[in-house]
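Enquirer: Predicted coordinates and the sequence they were generated for:
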Amino acid sequence: MQPTEASPTASEYTGAGGRGSAYAELSRTIKRAGLLGRRPGYYAAHGALLGTLAAACGLALVLIGDSWWQLVVAAAMAVVSTQLGFFGHDAGHRQIFTSGRANRALGVLLANLGVGFSYGWWIDKHNRHHAHPNDEEKDPDIEAGALAFTIGQALGSGRVARAFYRYQAWFFFPLLLLEAVNLRAASVRHLASGGCERRVREALLLGLHVAGYLVILFLVMSPAKALAFIAVHQGLFGLYLGCAFAPNHKGMPSLSADEAADFLRRQVLTSRNVRGHWTIDFVLGGLNYQVEHHLFPSMPRGNLRHAQRIVREYCHAHRIPYLETGLFASYAQALRHLDRVGRAPSAQ
């Protein structure tokens, strides 16, 4: 069976094969293939590449000086910042080191000092997403806000919000330009809400990131150019992050905890893979293997491609719909879903 382009519906999973032992069987196959082992060489090489790119951006920033060409550097830094975020994501899932403490230390450095997000805030939010993907009540990634992800959210909103949601598919990509600002604001709220030692350390590192970032920019450039640099860097950073995460679950079935789905089916049926070659793997930080990543979160990024064949064949054998689509088709599916949700209230 070839992977289908159509998203599976919530009703399809109710009769899909047996339960209980399906994931355990697949997990044993993956372990026998050696795909859960650490990849220190892979991550050392990848880290060296990202470090070189970050250093090159910093050097270009200093050498170019007070010039509008700095906006090109800002765009390049948006790419590097996002890639550093992907690296921190891998650390958060303990893909890099065998030690949980080492993974956390790296994650905090990358997130708080390197990128400017709270690692503790993100790891809590992301773990809840992995445990309850597309669960309207428990998945923080589909909470109603600037966008409505379910018809229930749209129907429960006020008149002004419903009018906005009607056209939300058109606003999706422009809103992503503000995503980095939104994530930073959420990080600050999280760190300001408690005074435990970890949060204090995170707050200090985040403050050091912000202070160093602003001081360097305003020393090198005039205020107008520095502000333009910030707008381009942060806007493209948010856009890139959003474009990497948007194909993964948007438009896939919304499953509640009460619906009959075991772990295997819950993860597969709510996730969408993006097909492509190694360039897609790099650009999307391995998140294009969303099915495999959700089934085996601690699997090193470099092993996901090898696991895909095993998982896809296993899903076929157990009659579990497995969705894999092209990058632009994935965006089209997500936008169609947002459009259906936004227009549903007006049709009532």
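Expert: Structure received.

Enquirer: Please make it C-alpha for all contacts and neighbour counts, starting now.
Expert: Noted.

Enquirer: which SSE is the most centrally placed residue in the chain in?
Expert: Centroid-nearest residue in the chain: residue 245, 4.0 Å away (criterion: Cα atoms, centre = their mean). Using DSSP states H and E, residue 245 sits within helix 223-249.

Enquirer: Next, report how far that helix is displaced from the centre of its chain.
Expert: 14 Å (Cα atoms, centre = their mean, to the nearest Å).

Enquirer: What's the first helix or strand after that helix?
Expert: Next along the chain from helix 223-249, counting by DSSP H and E, comes helix 263-269.

Enquirer: Mind listing what's buried along that following helix?
Expert: Applying a neighbour-count criterion of 16 or more other Cα atoms under 10 Å, one finds 264, 265, 266, 267, 268, 269 buried in helix 263-269.

Enquirer: What helices and strands are in contact with that helix?
Expert: helix 22-32, helix 290-295 (3 or more Cα pairs under 8 Å, 6 or more residues apart in numbering; DSSP states H and E).

Enquirer: which one of these lies closest to residue 320?
Expert: helix 22-32 (10.8 Å; Cα to Cα).

Enquirer: ok, and what's touching the closest one?
Expert: Residues from elsewhere that reach helix 22-32, judged by Cα atoms under 8 Å, 6 or more residues apart in numbering: 36, 263, 264, 307, 310, 311, 314.

Enquirer: Try it again at 7 Å.
Expert: Helix 22-32 is contacted by residues 264, 307 when judged by Cα atoms under 7 Å, 6 or more residues apart in numbering.

Enquirer: roughly how far out does the helix or strand following that helix sit from the chain middle?
Expert: Moving toward the C-terminus from helix 22-32, the next helix or strand (DSSP H and E) is helix 40-64. The chain centre lies 22 Å from the centre of helix 40-64; the measure is Cα atoms, centre = their mean.

Enquirer: which helices and strands does helix 40-64 pack with?
Expert: Where contact means 3 or more Cα pairs under 7 Å, 6 or more residues apart in numbering; DSSP states H and E, helix 40-64 is packed against helix 70-92.

Enquirer: Would you mind giving the orientation angle of the helix it packs on with respect to helix 223-249?
Expert: Orientation of helix 70-92 against helix 223-249 (axes from the mean of the first three to the mean of the last three Cα atoms, to 10 degrees) gives an angle of 40 degrees.

Enquirer: Below is an additional structure, to be compared with the one above:
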Amino acid sequence: MQTTLKFTNTSRSLFFSTTRKRVDAYFKDNNLSPNANGAMWGKVVFFMTGYAVLYGLILSNQFSLWAMLGMAMLLGMFAAFIGFNVSHDAMHGALSRRSWVNELFSNSFYLLGASPYVWKITHNVVHHTYTNIPGHDEDIEVAPGLIRLDQDEALRPWQRYQQWYAFPLYGLASLSWVLRKDYVKIFKNKIGQTQNSGHPMKEYVTLFVTKLAYYGLFLVLPYLVLDITLWQLALGFFIMHFVEGLVLGLVFQLAHVVEGTDFPVPTEQNTIEEAWAIHQVRTTANFSPRSWLASFFCGGLNRQIEHHLFPKVCHIHYPAIAAIVEQTAHEFNLPYLENPTFATALKSHYKILKIMGRTKPAVSRQLAYTDLVDEPVSVS
């Protein structure tokens, strides 16, 4: 994985070294591991068991079609929650200090119909390095040509209404992931501008085998054991993934595409004139940071600032280290963006979609979203 894009202004990396020193001291002084604790393992058991129970109840063929449809929707939600709470931490190496444990629980990502190997490339490597940089971070390219988030992209007439149709499109993301995205990504020469070639042959085999296994478990087996027609099966599968995709999509969008977050563009020398950690703070926002429910179900991804700075720290510790990160950011005169509730974050995302669907390409690609909005998000 190589790219020529570089972060400069490394003299300002003192912010990150100071923050890291304080976070390390927190764990040492309190004799804590930065990995999973008892509460975290309880979450793992809860979400994995809930997923298995829902799947088993559907296959039991003891319920009405409406009841099975409701359980399919819940199954989609639990798949997203496993992605947030189990797979995500494991794939970042944050769940355990033992690599084999992380590898084992990384495989829970297959329950979403997705490839952990491809995710580690597109998310861990590319997104976490080049967050919100158009042309590099493909995670912000939700539906090219339909949803416009890059202010230098040509403005199309239908994008005037993207603040309305974007949300149903988010619901299709999981279905695209299962049926298309992983195949496309592993065969692409580049992810953004990052080289993406030379994958081991076993990863290609694993991708196709696990996809076939998923199709077997969620399409073939239900059709064989349930008293349903083919169209009813297709509808249940679609709705399950629509719910899963909507949950996954909203959590990501509310962390990166809200008022106040930057979408910086490289200079002509292909550099970002900022230190990496500063870039992470400027391109990321928290939402519902003090909500126990949001933290429990979103796997700490409602605290994306902490996650982007410390991806190898288990999310169960984010509430504790958040005060350290916020205080240090203020000391270095850096933004610490937060939307106090899910609703305010959703409203902020809606406003960005509306603005970007009506604003012509900027004269300067360096223009930040904060220059386009009338009421920027509050800064703690």
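Expert: Structure's in. What do you need? Everything quoted here is computed from the prediction, not taken from an experiment.

Enquirer: Any chance of CSV for the helices and strands packed on helix 263-269 of the first structure, columns distance to residue 208 of the first structure and mean neighbour count?
Expert: Below are these laid out as CSV (distance: least, Cα to Cα, whole Å; neighbours: other Cα atoms under 10 Å):
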stretch, distance to residue 208 of the first structure, mean neighbour count
helix 22-32, 41, 14
helix 290-295, 32, 25
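
Enquirer: closest one to residue 140 of the first structure among the ones you listed?
Expert: Proximity to residue 140 of the first structure (Cα to Cα) singles out helix 290-295 among those, at 15.7 Å.

Enquirer: any idea how far residue 231 of the first structure is from the equivalent of residue 20 of the second structure over in the first structure?
Expert: Alignment note (TM-score structural alignment): residue 20 of the second structure maps to residue 27 of the first structure. Separation of residue 27 of the first structure from residue 231 of the first structure (Cα to Cα, to the nearest Å): 45 Å.

Enquirer: what about residue 116 of the second structure, how many residues close to it?
Expert: Neighbourhood size, residue 116 of the second structure [other Cα atoms under 10 Å]: 23.

Enquirer: Show me what it aligns to in the first structure.
Expert: In the first structure, the residue matched to residue 116 of the second structure (TM-score structural alignment) is residue 119.

Enquirer: And the helices in the stretch 51-200 of the first structure?
Expert: 70-92, 100-108, 119-131, 151-155, 159-165, 168-176, 179-192, 197-220 (DSSP state H, counting those that start in this stretch).

Enquirer: contact partners of the third one?
Expert: Contacting residues not belonging to helix 119-131 of the first structure are listed as 92, 107, 108, 111, 112, 139, 140, 141, 187, 190, 294 [Cα under 7 Å, 6+ apart].

Enquirer: so can I have TSV of these showing distance to residue 19 of the first structure?
Expert: What follows is these, written out as TSV (distance: Cα to Cα, whole Å):
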residue	distance to residue 19 of the first structure
92	29
107	35
108	38
111	38
112	41
139	23
140	27
141	27
187	39
190	38
294	18
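
Enquirer: If any of those are buried, give me the ChimeraX selection for them.
Expert: Here is the ChimeraX command that selects the buried residues among the contacts of helix 119-131 of the first structure (16+ other Cα under 10 Å):
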select :92,107,108,111,112,139,140,141,187,190,294
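
Enquirer: which helices and strands does the helix holding residue 245 of the first structure pack with?
Expert: helix 70-92, helix 168-176, helix 179-192, helix 327-347.

Enquirer: Can you lay out the ones you listed as TSV showing distance to residue 60 of the first structure?
Expert: As requested, those are exported to TSV (distance: least, Cα to Cα, whole Å):
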stretch	distance to residue 60 of the first structure
helix 70-92	7
helix 168-176	27
helix 179-192	23
helix 327-347	32
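
Enquirer: Among the ones you listed, which comes closest to residue 148 of the first structure?
Expert: Ranking these by their distance to residue 148 of the first structure (criterion: Cα to Cα) puts helix 327-347 first, at 7.0 Å.

Enquirer: What helices and strands are in contact with that closest one?
Expert: Using 3+ Cα pairs under 7 Å, 6+ apart: helix 327-347 of the first structure touches helix 151-155, helix 168-176, helix 223-249.

Enquirer: Out of the ones you listed, which is the most enclosed?
Expert: Highest mean neighbour count of these: helix 223-249, a mean of 20 (counted as mean count of other Cα atoms under 10 Å).

Enquirer: Among the helices and strands packed on helix 263-269 of the first structure, which comes closest to residue 68 of the first structure?
Expert: The nearest among these, by Cα to Cα, is helix 290-295 at 38.5 Å.

Enquirer: In the second structure, what stretch matches the helix or strand that the closest one is followed by?
Expert: Of the helices and strands lying after helix 290-295 of the first structure in sequence (DSSP H and E), the nearest is helix 304-317. Here helix 304-317 of the first structure aligns to the second structure at residues 318-331, judged by TM-score structural alignment.

Enquirer: Quick check: buried residues in the matching stretch?
Expert: 318, 319, 321, 322, 324, 325, 326, 328, 329.

Enquirer: returning to that earlier point: for residue 201 of the first structure, which of the helices and strands packed on helix 223-249 of the first structure is the nearest?
Expert: Comparing those by Cα to Cα, helix 179-192 comes nearest, at 9.7 Å.

Enquirer: Now the closest one: buried residues?
Expert: Within helix 179-192 of the first structure, the residues scored as buried using 16+ other Cα under 10 Å are 179, 180, 181, 183, 184, 186, 187, 188, 190, 191.
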